[in-house]
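1. Next one to model:
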Amino acid sequence: MNIEVSSSFKAQAKKAIWAIVLFFVSFLLLIIVGLAIAALLIYLAVQIVKHTPNFTTLILAFGIASSGVILVVFLFKFIFQKSVSNTDGMREITKAQHPKLFQVIEELAAQVATDVPKKVFITDQVNASVFYNSSFWSMLFPVRKNLMIGYALVNASTKDELKGILAHEFGHFSQRSMKVGSYVYNCNRVIYSLVYENNSFENSIEKFSNGHIFLKVTFLISIVIMRGFQWVLKKLYNILNISYLSLSREMEFHADAVATHIVGSDTMIDSLLRMDLADKSYNSVIEFVNEQYAEKKKISNLFSLQKDVLQFFGELNNLKFKGRYPLVTIEEIDQYQKSRLIIKDQWASHPTTGERIKKIKTLNIKKENPNIVEANVLFDNTTILEEKLTDLFYNDLEDSSLEQINLNEVFNAYKAYYKTVTFNKEYNGYYNYKNPILEPSQISEVYPLLTFEELFSDEVMELVNSYNALSSDFNDLKFLTVEDHVIKTFDFDGVKYKKNQAGHLLEGLNKEKEVLEAKIQVHDEKIYHFFLQQAKLNDALPKWQKLYDIYVYCDKLYDLGFEETQKLEKQLEFLQHDLNLDVIYKHLKDLKNIEEVYKKHLKVVEELPLYQEAINDDLKEIVTAYINHNSLYIKGNTWNDDSLNTLFSCLRLLPHIHSRLMFVSKKQLLDFQIDMIKVPV
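-> Predicted structure coming up:
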């Protein structure tokens, strides 16, 4: 297969090639300068010993000569470094184990005109990728690639869709010009090695120089020169990366074209549009599994549950199905994407899903009778494989004494869990990203009562989604008014602007935002009055009012907890600095005063009945341990690690506790309102 690369691909490839040339020329000059400096230092060391031979000058000469050697080692250490891909969480599979899969892989490799993978790995992810161990020498000698297939992706794909995904991965290596990307990647690796991977190298220098003051001073020479070289390399890194990432986006379009010619436009588009839902469903399974793990329970097969959850999510979203696979449309994705602001992300390695679909549509490649057979038919003994991958997931967890949930009960257990972490679907998503009105006592106007359906209609959701998008655009434009970024231009409402024009748009956008905000405020007041009347009609006013009060109180506690946590974190900033003991004790004295207020807040939270109900025992123990903790953070001249760990454990935990209380109080109120209106009046 020989697919003509686009003109934009060729243009980006040329830019990348020029960036590579610039890198090699600049780096060669740095090496020449570095070697000249090293030679000069070694010559100077020889002359010092030659003219004044004694022990002191020998140490000095040794330090100067070593500085030259260190500089040379620094410049050439990248040659010996190798980027080894991490295969933790992966399981290698072979042709003998899964012959049908490997037959497809071999057929695709032949169609795309590339080599078959060196090894094939299976993992639990919603992903597929080609990877390899790279070094400087891989630019000169070909390196065979490995293929990683995520079984959660297989589980959410038809056979043809999986073929398209694999063909996309092979497509990255189907054209000779694709090698440019590999060159740029390895040039980046060289720079990254020299600029950012120096901790162990510099630690070794520092440890070696501790033997004598002359060594410290002379080794400082090499450090200063290295810093200068790194400054130049950082500039090259930015140039090279921008060109590489622009090329990378074109490579994605090209790989899509390769895959589309094999499986057709519709199959590729269906697969791309389902990826977010597949990812969401599998992440939800993992969250459920983690929740069960906290209760000392486990499941035997992640992927059997994933199938059920994917279908469950499809039904929740009223999607059509292709076999057992939900069909997501671009319109369903676009209904939440109402942003009017477009900022081209020059640091993005992949184009957006919308951009990819647009390109695939233009190819318009039709395939008759697309195969909707499940992709896992390509694997043998799927149940055993799925259970082994599930075991691999649990291997990362510590507790092995877990009760296994009966396979027939797992999905019901999941649905019960899902109800506890989501708001009632009858609200039509209205409260997914906003709260009920927080200050009902300030409402004076009484509105004509609307029906529940009118209050939470699709038209109302359109208003909320527009406001959310507008708020996001406003914040992004505000960011553009700050000078410290590389963005030069942006599009708003289809018109191109320069970054210094962002401020002019903010005033008008803020007025729009205020208008929408006022409309939503009025609507929230109508909702409040609707449920107030329902509570009165159903003789449920005391219970409803109590739940409302708890929700408002938890919101205030959330804000207060955020403020107290910020104060404590600010006071703890002194731990990041190297201070003498007297200064440390002064900071600890100030810390004690702030901690007293912080602990008072924690005690208030502890006394909430909702806290006892909603927070698990392990988290409660951490909070109680910190409240009762009175040990010193420093003993003599050393830190008390146990005391510090107690403090930081609680500090990390409090935002989660407040979020949990806020969510549970909100959910209890919303659930009660739904139950209340279902009671016959």
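2. can we go C-alpha only for contacts and neighbour counts from here?
-> OK.
3. Beyond the top helix by length along the chain, next helix or strand please.
-> When secondary structure is assigned using DSSP state H, the longest helix within the chain turns out to be helix 213-263. Next along the chain after helix 213-263, taking DSSP states H and E as the criterion, comes helix 265-294.
4. so what secondary structure elements neighbour that following helix?
-> Packed against helix 265-294, as judged by 3 or more Cα pairs under 8 Å, 6 or more residues apart in numbering; DSSP states H and E, are the following elements: helix 151-154, helix 159-171, helix 213-263, helix 302-316, strand 325-327, helix 353-363, helix 410-421.
5. Including distance to residue 505 and mean neighbour count, could these go into a markdown table?
-> Converted to a markdown table, the helices and strands packed on helix 265-294 look like this (distance: least, Cα to Cα, whole Å; neighbours: other Cα atoms under 10 Å):
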| stretch | distance to residue 505 | mean neighbour count |
| --- | --- | --- |
| helix 151-154 | 42 | 24 |
| helix 159-171 | 41 | 25 |
| helix 213-263 | 28 | 20 |
| helix 302-316 | 39 | 19 |
| strand 325-327 | 38 | 22 |
| helix 353-363 | 26 | 15 |
| helix 410-421 | 39 | 15 |
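6. Could you also give me the structure for this second sequence? I'd like to compare it with the first:
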Amino acid sequence: MQTNFTYPPMPLGVDEKIIRPSAAFKTEVFKVLGTIIFFILTYFTLVGLALGFAAVCIAIAVLLVFTITKFFTIMIGLGLAGLGLMVVIFMIKFIFSRHKTDRSGLIEVTEKDQPTLFAFIRQVTRETQTPFPKRIYLSGDVNASVFYNSGFWSMFLPVRKNLQIGLGLVNSVNISEFKAILAHEFGHFSQRSMKLGSYIYNVNQVLYNLLYDNKGFERALSNWGSASGFFSIFAHLTVGVINIIQFILQKVFLLVNKSYSRLSQQMEFHADAVAAYVTGSQHLVTSLYRIEAADVCFNQLLDHYKNWEDDNLMPDNLYPQHQVVMHQLGRQLNNPVEHHFLQINAQTTSLFHQSRLVVKNQWASHPSTEDRIVHLNSLNIHSETIQEPAWSLFKDAEKLQQQMTVKMFEEVVVAWSPVVLDLTAFRDKITKEEQDYSFDAAYKGFYDSRDITIFSTTEQAQQALQEVNAPNKLEDFLTEEACRLPAQVSSWQRDVEVLQKIANGKSGIKNLDFDGKKYRAKEVENILSELTRDVSEAQQKLKQLDIQLFQFFYRQALTQGKAEQLKSLYQQLFEAMKDTEGDEKFYESIILVLHPLFTQTLALEAAAVLLDELANREKNLKKRIIKFLENSTTQDHLTEKQLVKLKVYAQAEDPIYLEGETVNEHAVSYLMEMAKVFINLSTEKAFKVKKHLLHTQLTLLNTSQLKPEY
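-> Sure, this is the predicted structure:
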């Protein structure tokens, strides 16, 4: 089938050496092979010991029963035999487990459906010298990946790999970048070491089954133990033996996966080299930067619809709306949109990553984006850029986008008759939300995502009157350095938390980089002391800026007779902040009670104790909601639907969480839902009080005080 399409040229004169597996790559392959062999030896040793243990138990049981034939000895004999058999069953139970791959969220496409896409992909496979994918699937997200059926026979027979392309990714890149991404994936096609992935997959299936997928086995063990007091003793002994086996297997699990993680990182570097070889370095670099932002925006888009679920909304087409969210991010970052695409670079990402700490994640299957970009830039391969959107390769692109949108919102479509939101309505809606849930641009983000420091407004008002030669423009306070300070404090605080875990020896991390220098974990105390001091100093600077800005606005308010109004607004904010802090702690206490119910298999008595505590928490929640509703000011922050929902809950009878021996899951879910509604409203109330305060402050200024002079 003849198709015409734009195809980015392959760079000329590039040395093929760059796509040969490195020495580090080969080393990691041998290490992974070693860990797989070690697992096989360990597993069969444990199976042999389990069989030997079972044989001894059965032999003792037979000897006991035939030597002393009494009810007591017969029960002990049966218990011993059961102990041995249960251990053997535990070791081989993974053979009977079944795992079905869920592809319900994917759309398979054929060459008949998408001739241009297939022709494009075929050309990329020729250049990368890799086989054409067995199947091509489309997903809705911002991603691309290679996968294959990792069944038992895939460890021994050649298996053709499948290609998965996320339409969110297609929505975010041009043709040159799309080619680079596909070439990266086909770089994996060329790696014979990917077969090791099949071995690791099957090893992990066995280990996961033995370590974590034990509900059926635990149920059988419980039934056996409850059949008789005699059997109960042996059921407990079985648990003890299995705990020893699991302890050994957990160590093997860590060893196998840590080794494979290191190989996976080398495989990523090699696949990047393949992509650079056939497309040039810069196209994969720009796509890596933009894909991170595109993924964030795609998740924000889905979050919008999750937040609007009470309004029963769904998009007519996700992908134009995804672009709107990306362009919105561009405006917020003052980043240009060129050729319909948001331009992201290292300077942009540095705004979000102000950490002074670099810790290599020993479990990461991919290198960091920064490391990949350094590697790609070192290859320094240039080629022409084709700015045409990747969508131009897809036949009936809009129809395909709508089809994927319906698939992603299938549950909504089936359960309800949703209201479909078109692009214009969506843009209007999020523009209004952006206005409602952001602060005035004049503050340059200084007050975003943080609390204003609480201080005495009376004391600082008096201090404001004593200031001589104080700045009289907002710009004088909100310097570039000052506006970076909140994000800096937040990032450094996260660094402190990481360092504390390393200092406590709970992280398993042995080396780290701090401020560009390498340190060992045993040296972390000195770094922690230095960083804690720096955080404290930065917080003090932030507090001083908050106070100085209050004093600045207070002086403006005095000249207009609005000083007391400003002080009152600050007091309202501080009270709302304290209320929200208390509400958040209360919400966390509910989560703490619920956590064991969702994550552990509890005895009835233990579950009853937790559910009693949950009932007490619910009474407290209702009291807080009633107090919330009695406040006329608070009600101004509620929509009609929110008000009705809270009133219905507050007036409802207290639920029964334990009905006989069954947990009332509906009651627990309802409590969880209302706790979330309450904490969201509490947070929103504090935000709106803060927004009103900040907006009121700006009304006190004249134009010359808002804008800098040039």
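7. Fetch the TM-score of the aligned pair.
-> The TM-score (TM-score structural alignment, normalised by the length of structure 1) is 0.89; 678 aligned residues with a Cα RMSD of 3.4 Å.
8. Report the angle between the longest helix of structure 1 and helix 265-294.
-> Using axes from the mean of the first three to the mean of the last three Cα atoms, to 10 degrees, the direction of helix 213-263 of structure 1 lies 130 degrees away from that of helix 265-294.
9. Could you give the separation of helix 213-263 of structure 1 from the chain centroid?
-> The chain centroid and the centroid of helix 213-263 of structure 1 are separated by 21 Å, computed with Cα atoms, centre = their mean, to the nearest Å.
10. Would you mind getting the angle between that helix and helix 159-171?
-> 140 degrees.
11. To what extent does helix 213-263 of structure 1 diverge from structure 2 after superposition?
-> Relative to the matching residues in structure 2, helix 213-263 of structure 1 has an average distance of 2.2 Å after the fit, by mean Cα distance after the TM-score superposition for structure 1.
12. Give me the angle between that helix and helix 353-363.
-> Using the same axes, to 10 degrees, the interaxial angle of helix 213-263 of structure 1 with respect to helix 353-363 works out to 40 degrees.
13. Mind giving me the packing neighbours of helix 213-263 of structure 1?
-> By 3+ Cα pairs under 8 Å, 6+ apart, helix 213-263 of structure 1 packs against helix 7-51, helix 55-76, helix 159-171, helix 179-196, helix 199-209, helix 265-294, helix 353-363.
14. where does the residue nearest to residue 594 of structure 1 when sequence neighbours are not counted sit relative to residue 593 of structure 1, distance-wise?
-> The shortest distance from residue 594 of structure 1 to any non-neighbouring residue, by Cα to Cα, 6 or more residues apart in numbering, is to residue 568 (6.4 Å). The spacing between residue 568 of structure 1 and residue 593 of structure 1, counted by Cα to Cα, to the nearest Å, is 10 Å.
15. what about these two, which has more around it?
-> For residue 568 of structure 1 versus residue 593, the count of surrounding residues by other Cα atoms under 10 Å is larger for residue 568: 18 against 11.
16. Can you tell me how far the more buried one is from residue 647 of structure 1?
-> The span separating residue 568 of structure 1 from residue 647 of structure 1 equals 10 Å under the rule Cα to Cα.
17. if I line the two up, what does residue 296 of structure 2 land on in structure 1?
-> Taking TM-score structural alignment as the criterion, the aligned counterpart of residue 296 of structure 2 in structure 1 is residue 280.
18. Translate residue 537 of structure 2 into the numbering of structure 1.
-> Mapped onto structure 1 by TM-score structural alignment, residue 537 of structure 2 lines up with residue 515.
19. Wait, a strand at its match?
-> No: when the secondary structure is assigned by DSSP: H, G, I helix; E, B strand; the rest coil, residue 515 of structure 1 falls in helix instead of a strand.
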